[in-house]
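Peer 1: Show me the folded form of this:
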Amino acid sequence: MASVDMVESNEMVEDSVVSCIPGNSQFCVGLKRSIEELKVPLLERDVSVVAVHCIGGGGKTTLARALCNDPQIKGYFKNVIFINVSQSPDLKGILETMWVKILKRNKAKFQNIEDGHIQLQQQLLMQSEPTLMILDDVWSKEDLDELLFEGTRYKTLITSRDSSIIPKTFSTEVYQLPLLGEQDALSLLCFWSFGHTSIPSTIEVNLVKKVQEECGGLPLALKVIGSSLNGQTHVAWERAKNKISNGKIISSYHEEGILKCLKSSIDSLDDVAKECFLDLGLFPKGKKICVEALLQIWVNFRKMEWKDAVDILFKLAGRNLINLSSNQR
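Peer 2: Below is the predicted model of the structure:
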């Protein structure tokens, strides 16, 4: 049986809104298919890195935690290690923790990050025990480079909201975690609002479904808004639906949950990218934006080079702050 180690940072894991670890009393939905799909590359011999990519609050951490306790994963990997990296990680400390958890030895005293990486890599080339290292919530390519290793039967699962940090190699597989479908989203909202997975007779069905639709299948939004409406009246639900549809905050919990998660994604952008993101507010809500029109605004009004504007566009898309789609029907 595999040993499973969970190592958390002191920072809040924003994406971990519902834990799916067996024995946990909280509720989660929509993970079964994703777990089965993820196991395919993880159990493939030629794949060494698997990356799970999704918007903040989309359930990456929840999925990674659930994977830790999947019987097939625990049967294949003798060592499963979960480490929350976060936005401002102590890389030297993480490397020292990896040394202990992977090699089952006393804590090493590395001189610096480079020394830790070199020593751990040397040991892993001689390590043959099947090991799955889960690096959760990685923000920076530079951080990731220090935490990735090669080794016999050693694999790494990464979760990140930024697709640009993921290695572009033949041994890397990328999994785009989908948001919840309509039925799963409704079940999750009902769980946090009413304590069970269906709409009670005291609340109008269409009203609850309207609130669920405004959450867009995002687990964090469903959990935060559902919790805010727990025990509330029909009037409160109507008021919340109107506020959400107009982009307003319905409670302090709503602001601290969803908006903090979104803010962290935006704060990590450089100043130019932030200003370009704010330009999206010039367009009508809920309508598709013509890419060429957006690029023309950045080129003509922000005096950007066309290439730089395109780079910004893909940077925002890579962080799931915008969705690029085709005009084809």
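Peer 1: use CA for all of it now, contacts and neighbours both
Peer 2: OK.
Peer 1: Please name the nearest non-neighbouring residue to the residue nearest the centre of the chain.
Peer 2: The centre of the chain sits closest to Lys60, judged by C-alpha atoms, centre = their mean, with a distance of 3.9 Å. Spatially, and ignoring its direct neighbours in sequence, Lys60 is nearest to Thr159 (6.1 Å; C-alpha to C-alpha, 6 or more residues apart in numbering).
Peer 1: Second chain to compare with the first, below:
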Amino acid sequence: MSTVSNTSHFNAIQQEVAEMLGFSLKDLESKTLRAERLRNAISNKKVIVLLDDVWDEFDLNVFGFPLTKSDVVEYCCKIMYTSRNKDLWLGKRTITKKEIGLDLLSCEETFNLFKRKVDLQYDDIDFHWKNEKARKIVEECGRLPLALGVVGGALIEKDKHVWENMFYQLRNQGRDQHKKKDKQGLGNKLSLFK
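Peer 2: Predicted coordinates:
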């Protein structure tokens, strides 16, 4: 599984997949050669590639992920990806796409996940203050488990000023693509190319 995100580092993604298949692409700089080597490795195996947090569509075949069988490629790989954009790879005739909608965590599930992540204990001297700040931080994280995990991990055993700074940063950050798309009514999607 590779995380794609909004700043796609395709060399790193290709390398992660290659390592899972038992080889390396570190010695290759050429985009074409990297894709060819990856495609050749996949050509005699049944492979499912998991791509997490895909923001934008890209040509999977160009990066070495064969989606159709050919004279050269005996097997094509399946791609499973998560995205908040349900319009990725629409209208591609060579792709069969199945969407599985995923709901966001409930407010209570989100809050409990965050409290577990930061190990918020009732006997903490700042419990009541942190508990209230945690609710605000959870709201700013948009009920997204990955964001909650990252932010929560950064706040484990930290003082109040660190929590306050984290909340300030979250509240004042520029609105990213994900938040804009959510406001347009797009939810989390898990998609599978067959």
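Peer 1: Wait, the residue nearest to the centre of structure 1 touches Val52, no?
Peer 2: Yes - with contact defined as C-alpha atoms under 8 Å, Lys60 of structure 1 reaches Val52; the gap is 6.7 Å.
Peer 1: what sits in contact with each of these two?
Peer 2: Between them, Lys60 of structure 1 and Val52 share these contacting residues under C-alpha atoms under 8 Å, 6 or more residues apart in numbering: Thr159, Ser160, Leu177.
Peer 1: what do we get in structure 2 for the residue nearest to the centre of structure 1?
Peer 2: Under the alignment (TM-score structural alignment), Lys60 of structure 1 pairs with nothing in structure 2.
Peer 1: so stretch 80-87 of structure 2 matches what in structure 1?
Peer 2: Aligned by TM-score structural alignment, stretch 80-87 of structure 2 corresponds to residues 157-164 of structure 1.
Peer 1: which residues are contacting that stretch?
Peer 2: Contact with stretch 157-164 of structure 1 is made by 49-56, 60-61, 64, 132-139, 141, 315, 318-320, as judged by C-alpha under 8 Å, 6+ apart.
Peer 1: Would you mind checking those residues for buried ones?
Peer 2: Buried members of these, counted by 16 or more other C-alpha atoms under 10 Å: 49-56, 60-61, 64, 132-139, 315, 318-320.
Peer 1: What distance do you get for Asn79 of structure 1 to Leu207 of structure 1?
Peer 2: 47 Å (C-alpha to C-alpha, to the nearest Å).
Peer 1: More neighbours: which of these two?
Peer 2: For Asn79 of structure 1 versus Leu207, neighbours defined as other C-alpha atoms under 10 Å are more numerous around Asn79 (23 against 14).
Peer 1: Nearest residue to the more buried one in space, please, no chain neighbours.
Peer 2: Thr131 (4.7 Å).
Peer 1: The one you found corresponds to which position in structure 2?
Peer 2: Under TM-score structural alignment, Thr131 of structure 1 pairs with Val47 in structure 2.
Peer 1: which residues does that match contact?
Peer 2: Cys76, Cys77, Lys78.
Peer 1: again with Thr97 of structure 1
Peer 2: Thr97 of structure 1 touches Lys107, counting by C-alpha under 8 Å, 6+ apart.
Peer 1: Let me know the helix or strand that Gly216 of structure 1 is in.
Peer 2: Using DSSP states H and E, Gly216 of structure 1 sits within no helix or strand.
Peer 1: Can you get me a residue count around it?
Peer 2: 15.
Peer 1: and it, what does it touch?
Peer 2: Leu179.
Peer 1: ditto for His196 of structure 1
Peer 2: Ser187, Cys190.
Peer 1: hang on, it is in a strand, isn't it?
Peer 2: No - assessed with DSSP: H, G, I helix; E, B strand; the rest coil, His196 of structure 1 is coil; it does not lie in a strand.
Peer 1: Between its first and last residues, what's the separation in the match of stretch 80-87 of structure 2?
Peer 2: For stretch 157-164 of structure 1, the end-to-end distance is 16 Å (C-alpha to C-alpha).
Peer 1: buried stuff in that stretch?
Peer 2: Within stretch 157-164 of structure 1, the residues that qualify as buried by neighbour count (16+ other C-alpha under 10 Å) are Leu157, Ile158, Thr159, Ser160, Arg161, Asp162, Ser163, Ser164.
Peer 1: Surely the third one is in a helix?
Peer 2: No - if the criterion is three-state DSSP, then Thr159 of structure 1 is strand and not within a helix.
Peer 1: For it, give its distance to Val85 of structure 1.
Peer 2: Distance, Thr159 of structure 1 to Val85 of structure 1, by C-alpha to C-alpha: 10 Å.
Peer 1: swap in the second one?
Peer 2: Using C-alpha to C-alpha, Ile158 of structure 1 is found at 10 Å from Val85 of structure 1.
Peer 1: list residues touching both of those two?
Peer 2: With C-alpha under 8 Å, 6+ apart as the test, Ile158 of structure 1 and Val85 both reach Leu135, Asp136, Asp137, Val138.
Peer 1: Which residue, neighbours along the chain excluded, lies closest to Ile156 of structure 2?
Peer 2: Val118 (4.6 Å).
Peer 1: Skipping adjacent residues, who's closest to the residue mapped onto Ser30 of structure 2 from structure 1 in space?
Peer 2: In structure 1, Ser30 of structure 2 lines up with Asn112, judged by TM-score structural alignment. Sequence neighbours aside, Lys92 is the residue nearest to Asn112 of structure 1 in space, at 6.5 Å (criterion: C-alpha to C-alpha, 6+ apart).
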